[in-house]
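Chemist: Quick one: sequence and predicted model below, then my questions.
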Amino acid sequence: MHILIVDDDEKICAMLELFFNKYNYQTQIVHSGEDAIELLRTSVGDFDVVILDIHMQGICGIETCKRIRTFSDIPILMLTSSQEDINTIIALEVGADDYMIKPFNPMILYSRIKNIIKRSHKQTQILTNKKLISYTFGDCILDTSTQTLKYNSEMIPITTGVYRVLKYFLENPGIILSRDNLMEQTQNRSLENFDRSIDIQISRLRKILKDIGFSDAIKTIHGSGYMWTLPVHQKNS
């Protein structure tokens, strides 16, 4: 596995490089968003995952992630030293696959890196499967071959995280899905204490659905989880 580390903190970079090298993982370090974007544009296929710090001089991690997503779906895990939810929300909205708050346990970071790569490989296998599925609800179509959502033939922008959550709801209409279950199925990891990433994704999805007239699509079942309430039709390609 080849990891691109993007952080202007040289101590953090050195620590991560030493840690991952113990597991025989290749690492490459750059200290700015500009350098990361330039490197990935020319050699994105050389890397399996990006570890990207939010707070950097020059182009911040949020903007760097946003620009990377214009040309690549490479898995991205973001690091932040802030406890504020807004940073997490923005990171996930611009396309980050996961995040960790500094200081962190390197073993937990290692586990999360493996999980997002595993998810990425699963998604690649799905996209190469001949029996791709589209899901229709109302005037909306979720196309799994392109991971896109359309409303009345108009493209609705959604992040990778929101796509996964919506797809899992559409696969299980009328079924109560717990937060633990949603986390495991859409992020391939267990729900941790104070982890609000799944709630953030659902909140973002609800806003998208509300904007196109489906404010009641996801029902909160207090003490149990969430349930998709609209009829869903599946079509195999």
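Modeler: Cool, got the structure. This structure is a prediction, so every number in the text was calculated from the model and none was measured. Numbering: from 1, shown residues only.
Chemist: okay, CA-based contacts and neighbour counts for the rest of this
Modeler: Fine.
Chemist: The helix or strand encompassing Ser111: what's the following helix or strand?
Modeler: Element membership for Ser111 (DSSP states H and E) is helix 106-128. Per DSSP H and E, the first helix or strand lying C-terminal to helix 106-128 is strand 133-137.
Chemist: and that following strand, what does it pack onto?
Modeler: strand 140-143, strand 233-236 (3 or more CA pairs under 8 Å, 6 or more residues apart in numbering; DSSP states H and E).
Chemist: try this one side by side with the last:
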Amino acid sequence: MSLPLIVIAEAEPEARHEVRQSLEQSGFRALPAANANDIWKAMDSMAVGVVVLDAALRGPDGMDLCRDVRERSDVPIILVGANSSEVDRVVGLELGADDYMAKPYSPRELAARLRAVLRRRRNDRALGTRRPAEARFDGWTVDSSRREVIDPDGDRVELTAAEFSLLLVLLDHPQVVIARARLMELAGVRDTPSSDRSVDVLVSRLRRKLRHGGRAAPIVTVRGGEYLFSAVVDRR
């Protein structure tokens, strides 16, 4: 099996070189990217495993690129930024990032987070081969083998890798109350001081995408720290 390709979109040339070296020493293939054009070229010509995206990237900036990459692909994105405030983390997650890391970060932590993101993607695909490929609820169709979500009108709804992982967990536990910590574990969310907030943001994003025709998504908050998927799920 070929090593996963990690695109390192970093504003500073020296940092790009250092991160590339450290990732290659950790068993990844790493491709440096200085701007948006480099990212698009890589995504158009190669199978990219993860994009590590510097929020300070210029022309357009990293935050705008995060949104653009997410609109174009479900490739996992780890957003990195100099500001570690909750506001920046939440904004990054809202724009479609799967994880957020504050600078400076250690190469060991980055490698661990990359493995966690890739492991979650592999788990999604493996589960898709073991469970019935298709699940239906409230007129929606989810095909886990194709990673497709189709709304009641027949239109495809794009989900990030993290959102899709969360949806699969909820579909596997319909009408069951799941504690936030257990949801984190099942969805493969890395346990960090900001993990609780990250899960809440993911749930919020998924709710918005599963709204249709004035009908709210069937994801209910129970007692503040637990969630319930209230719809009946039909497996095919």
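Modeler: Received, thanks. Predicted, not measured: the structure shown is a model, and the values here were computed from it.
Chemist: TM-score of the superposition?
Modeler: Put the two chains on top of each other and the TM-score (TM-score structural alignment, normalised by the length of structure 2) is 0.81; 231 aligned residues with a CA RMSD of 2.8 Å.
Chemist: could the helices and strands packed on strand 133-137 of structure 1 go into CSV alongside mean neighbour count and distance to Arg41 of structure 1?
Modeler: Compiled in CSV, those are given as follows (neighbours: other CA atoms under 10 Å; distance: least, CA to CA, whole Å):
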stretch, mean neighbour count, distance to Arg41 of structure 1
strand 140-143, 20, 27
strand 233-236, 12, 34
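Chemist: what kind of secondary structure is Glu38 of structure 1 in?
Modeler: Here Glu38 of structure 1 is helix, with the state taken from DSSP: H, G, I helix; E, B strand; the rest coil.
Chemist: try the one 4 residues further on
Modeler: Reducing the assignment to helix, strand or coil with three-state DSSP, the entry for Thr42 of structure 1 is helix.
Chemist: Val142 is in contact with Pro152 of structure 2, correct?
Modeler: No - assessed by CA atoms under 8 Å, Pro152 of structure 2 is found out of contact with Val142, at 11.0 Å.
Chemist: can you map out the helices along structure 1?
Modeler: 10-22, 33-43, 61-68, 85-93, 106-128, 160-171, 179-187, 197-211 (DSSP state H).
Chemist: Include distance to Leu4 of structure 1 and mean neighbour count when you put those helices into TSV, please.
Modeler: Shown next, in TSV, are the helices of structure 1 (distance: least, CA to CA, whole Å; neighbours: other CA atoms under 10 Å):
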stretch	distance to Leu4 of structure 1	mean neighbour count
helix 10-22	10	15
helix 33-43	8	16
helix 61-68	13	21
helix 85-93	18	18
helix 106-128	12	15
helix 160-171	20	20
helix 179-187	21	18
helix 197-211	23	17
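Chemist: who touches Asp76 of structure 1 in this structure?
Modeler: Small correction: residue 76 of structure 1 is Ile, not Asp. 49-52, 65, 95-98 (CA atoms under 8 Å, 6 or more residues apart in numbering).
Chemist: Relative to Asp73 of structure 1, which of those residues is nearest.
Modeler: Distance to Asp73 of structure 1 across the contacts of Ile76 of structure 1 (CA to CA) is lowest for Gly95, with 8.6 Å.
Chemist: For the closest one, list the residues it contacts.
Modeler: 65-66, 69, 76, 159-161.
Chemist: and with 7 Å instead?
Modeler: 65-66, 69, 159-160 (CA atoms under 7 Å, 6 or more residues apart in numbering).
Chemist: what does Ile3 of structure 1 align to in structure 2?
Modeler: Aligning on TM-score structural alignment places Ile3 of structure 1 opposite Ile6 in structure 2.
Chemist: separation between its match and Arg70 of structure 2?
Modeler: Ile6 of structure 2 sits 16 Å away from Arg70 of structure 2, going by CA to CA, to the nearest Å.
Chemist: thinking again about what came up before, can you redo the helices and strands packed on strand 133-137 of structure 1 as a markdown table with distance to Asp199 of structure 1?
Modeler: Output for these, formatted as a markdown table (distance: least, CA to CA, whole Å):
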| stretch | distance to Asp199 of structure 1 |
| --- | --- |
| strand 140-143 | 21 |
| strand 233-236 | 26 |
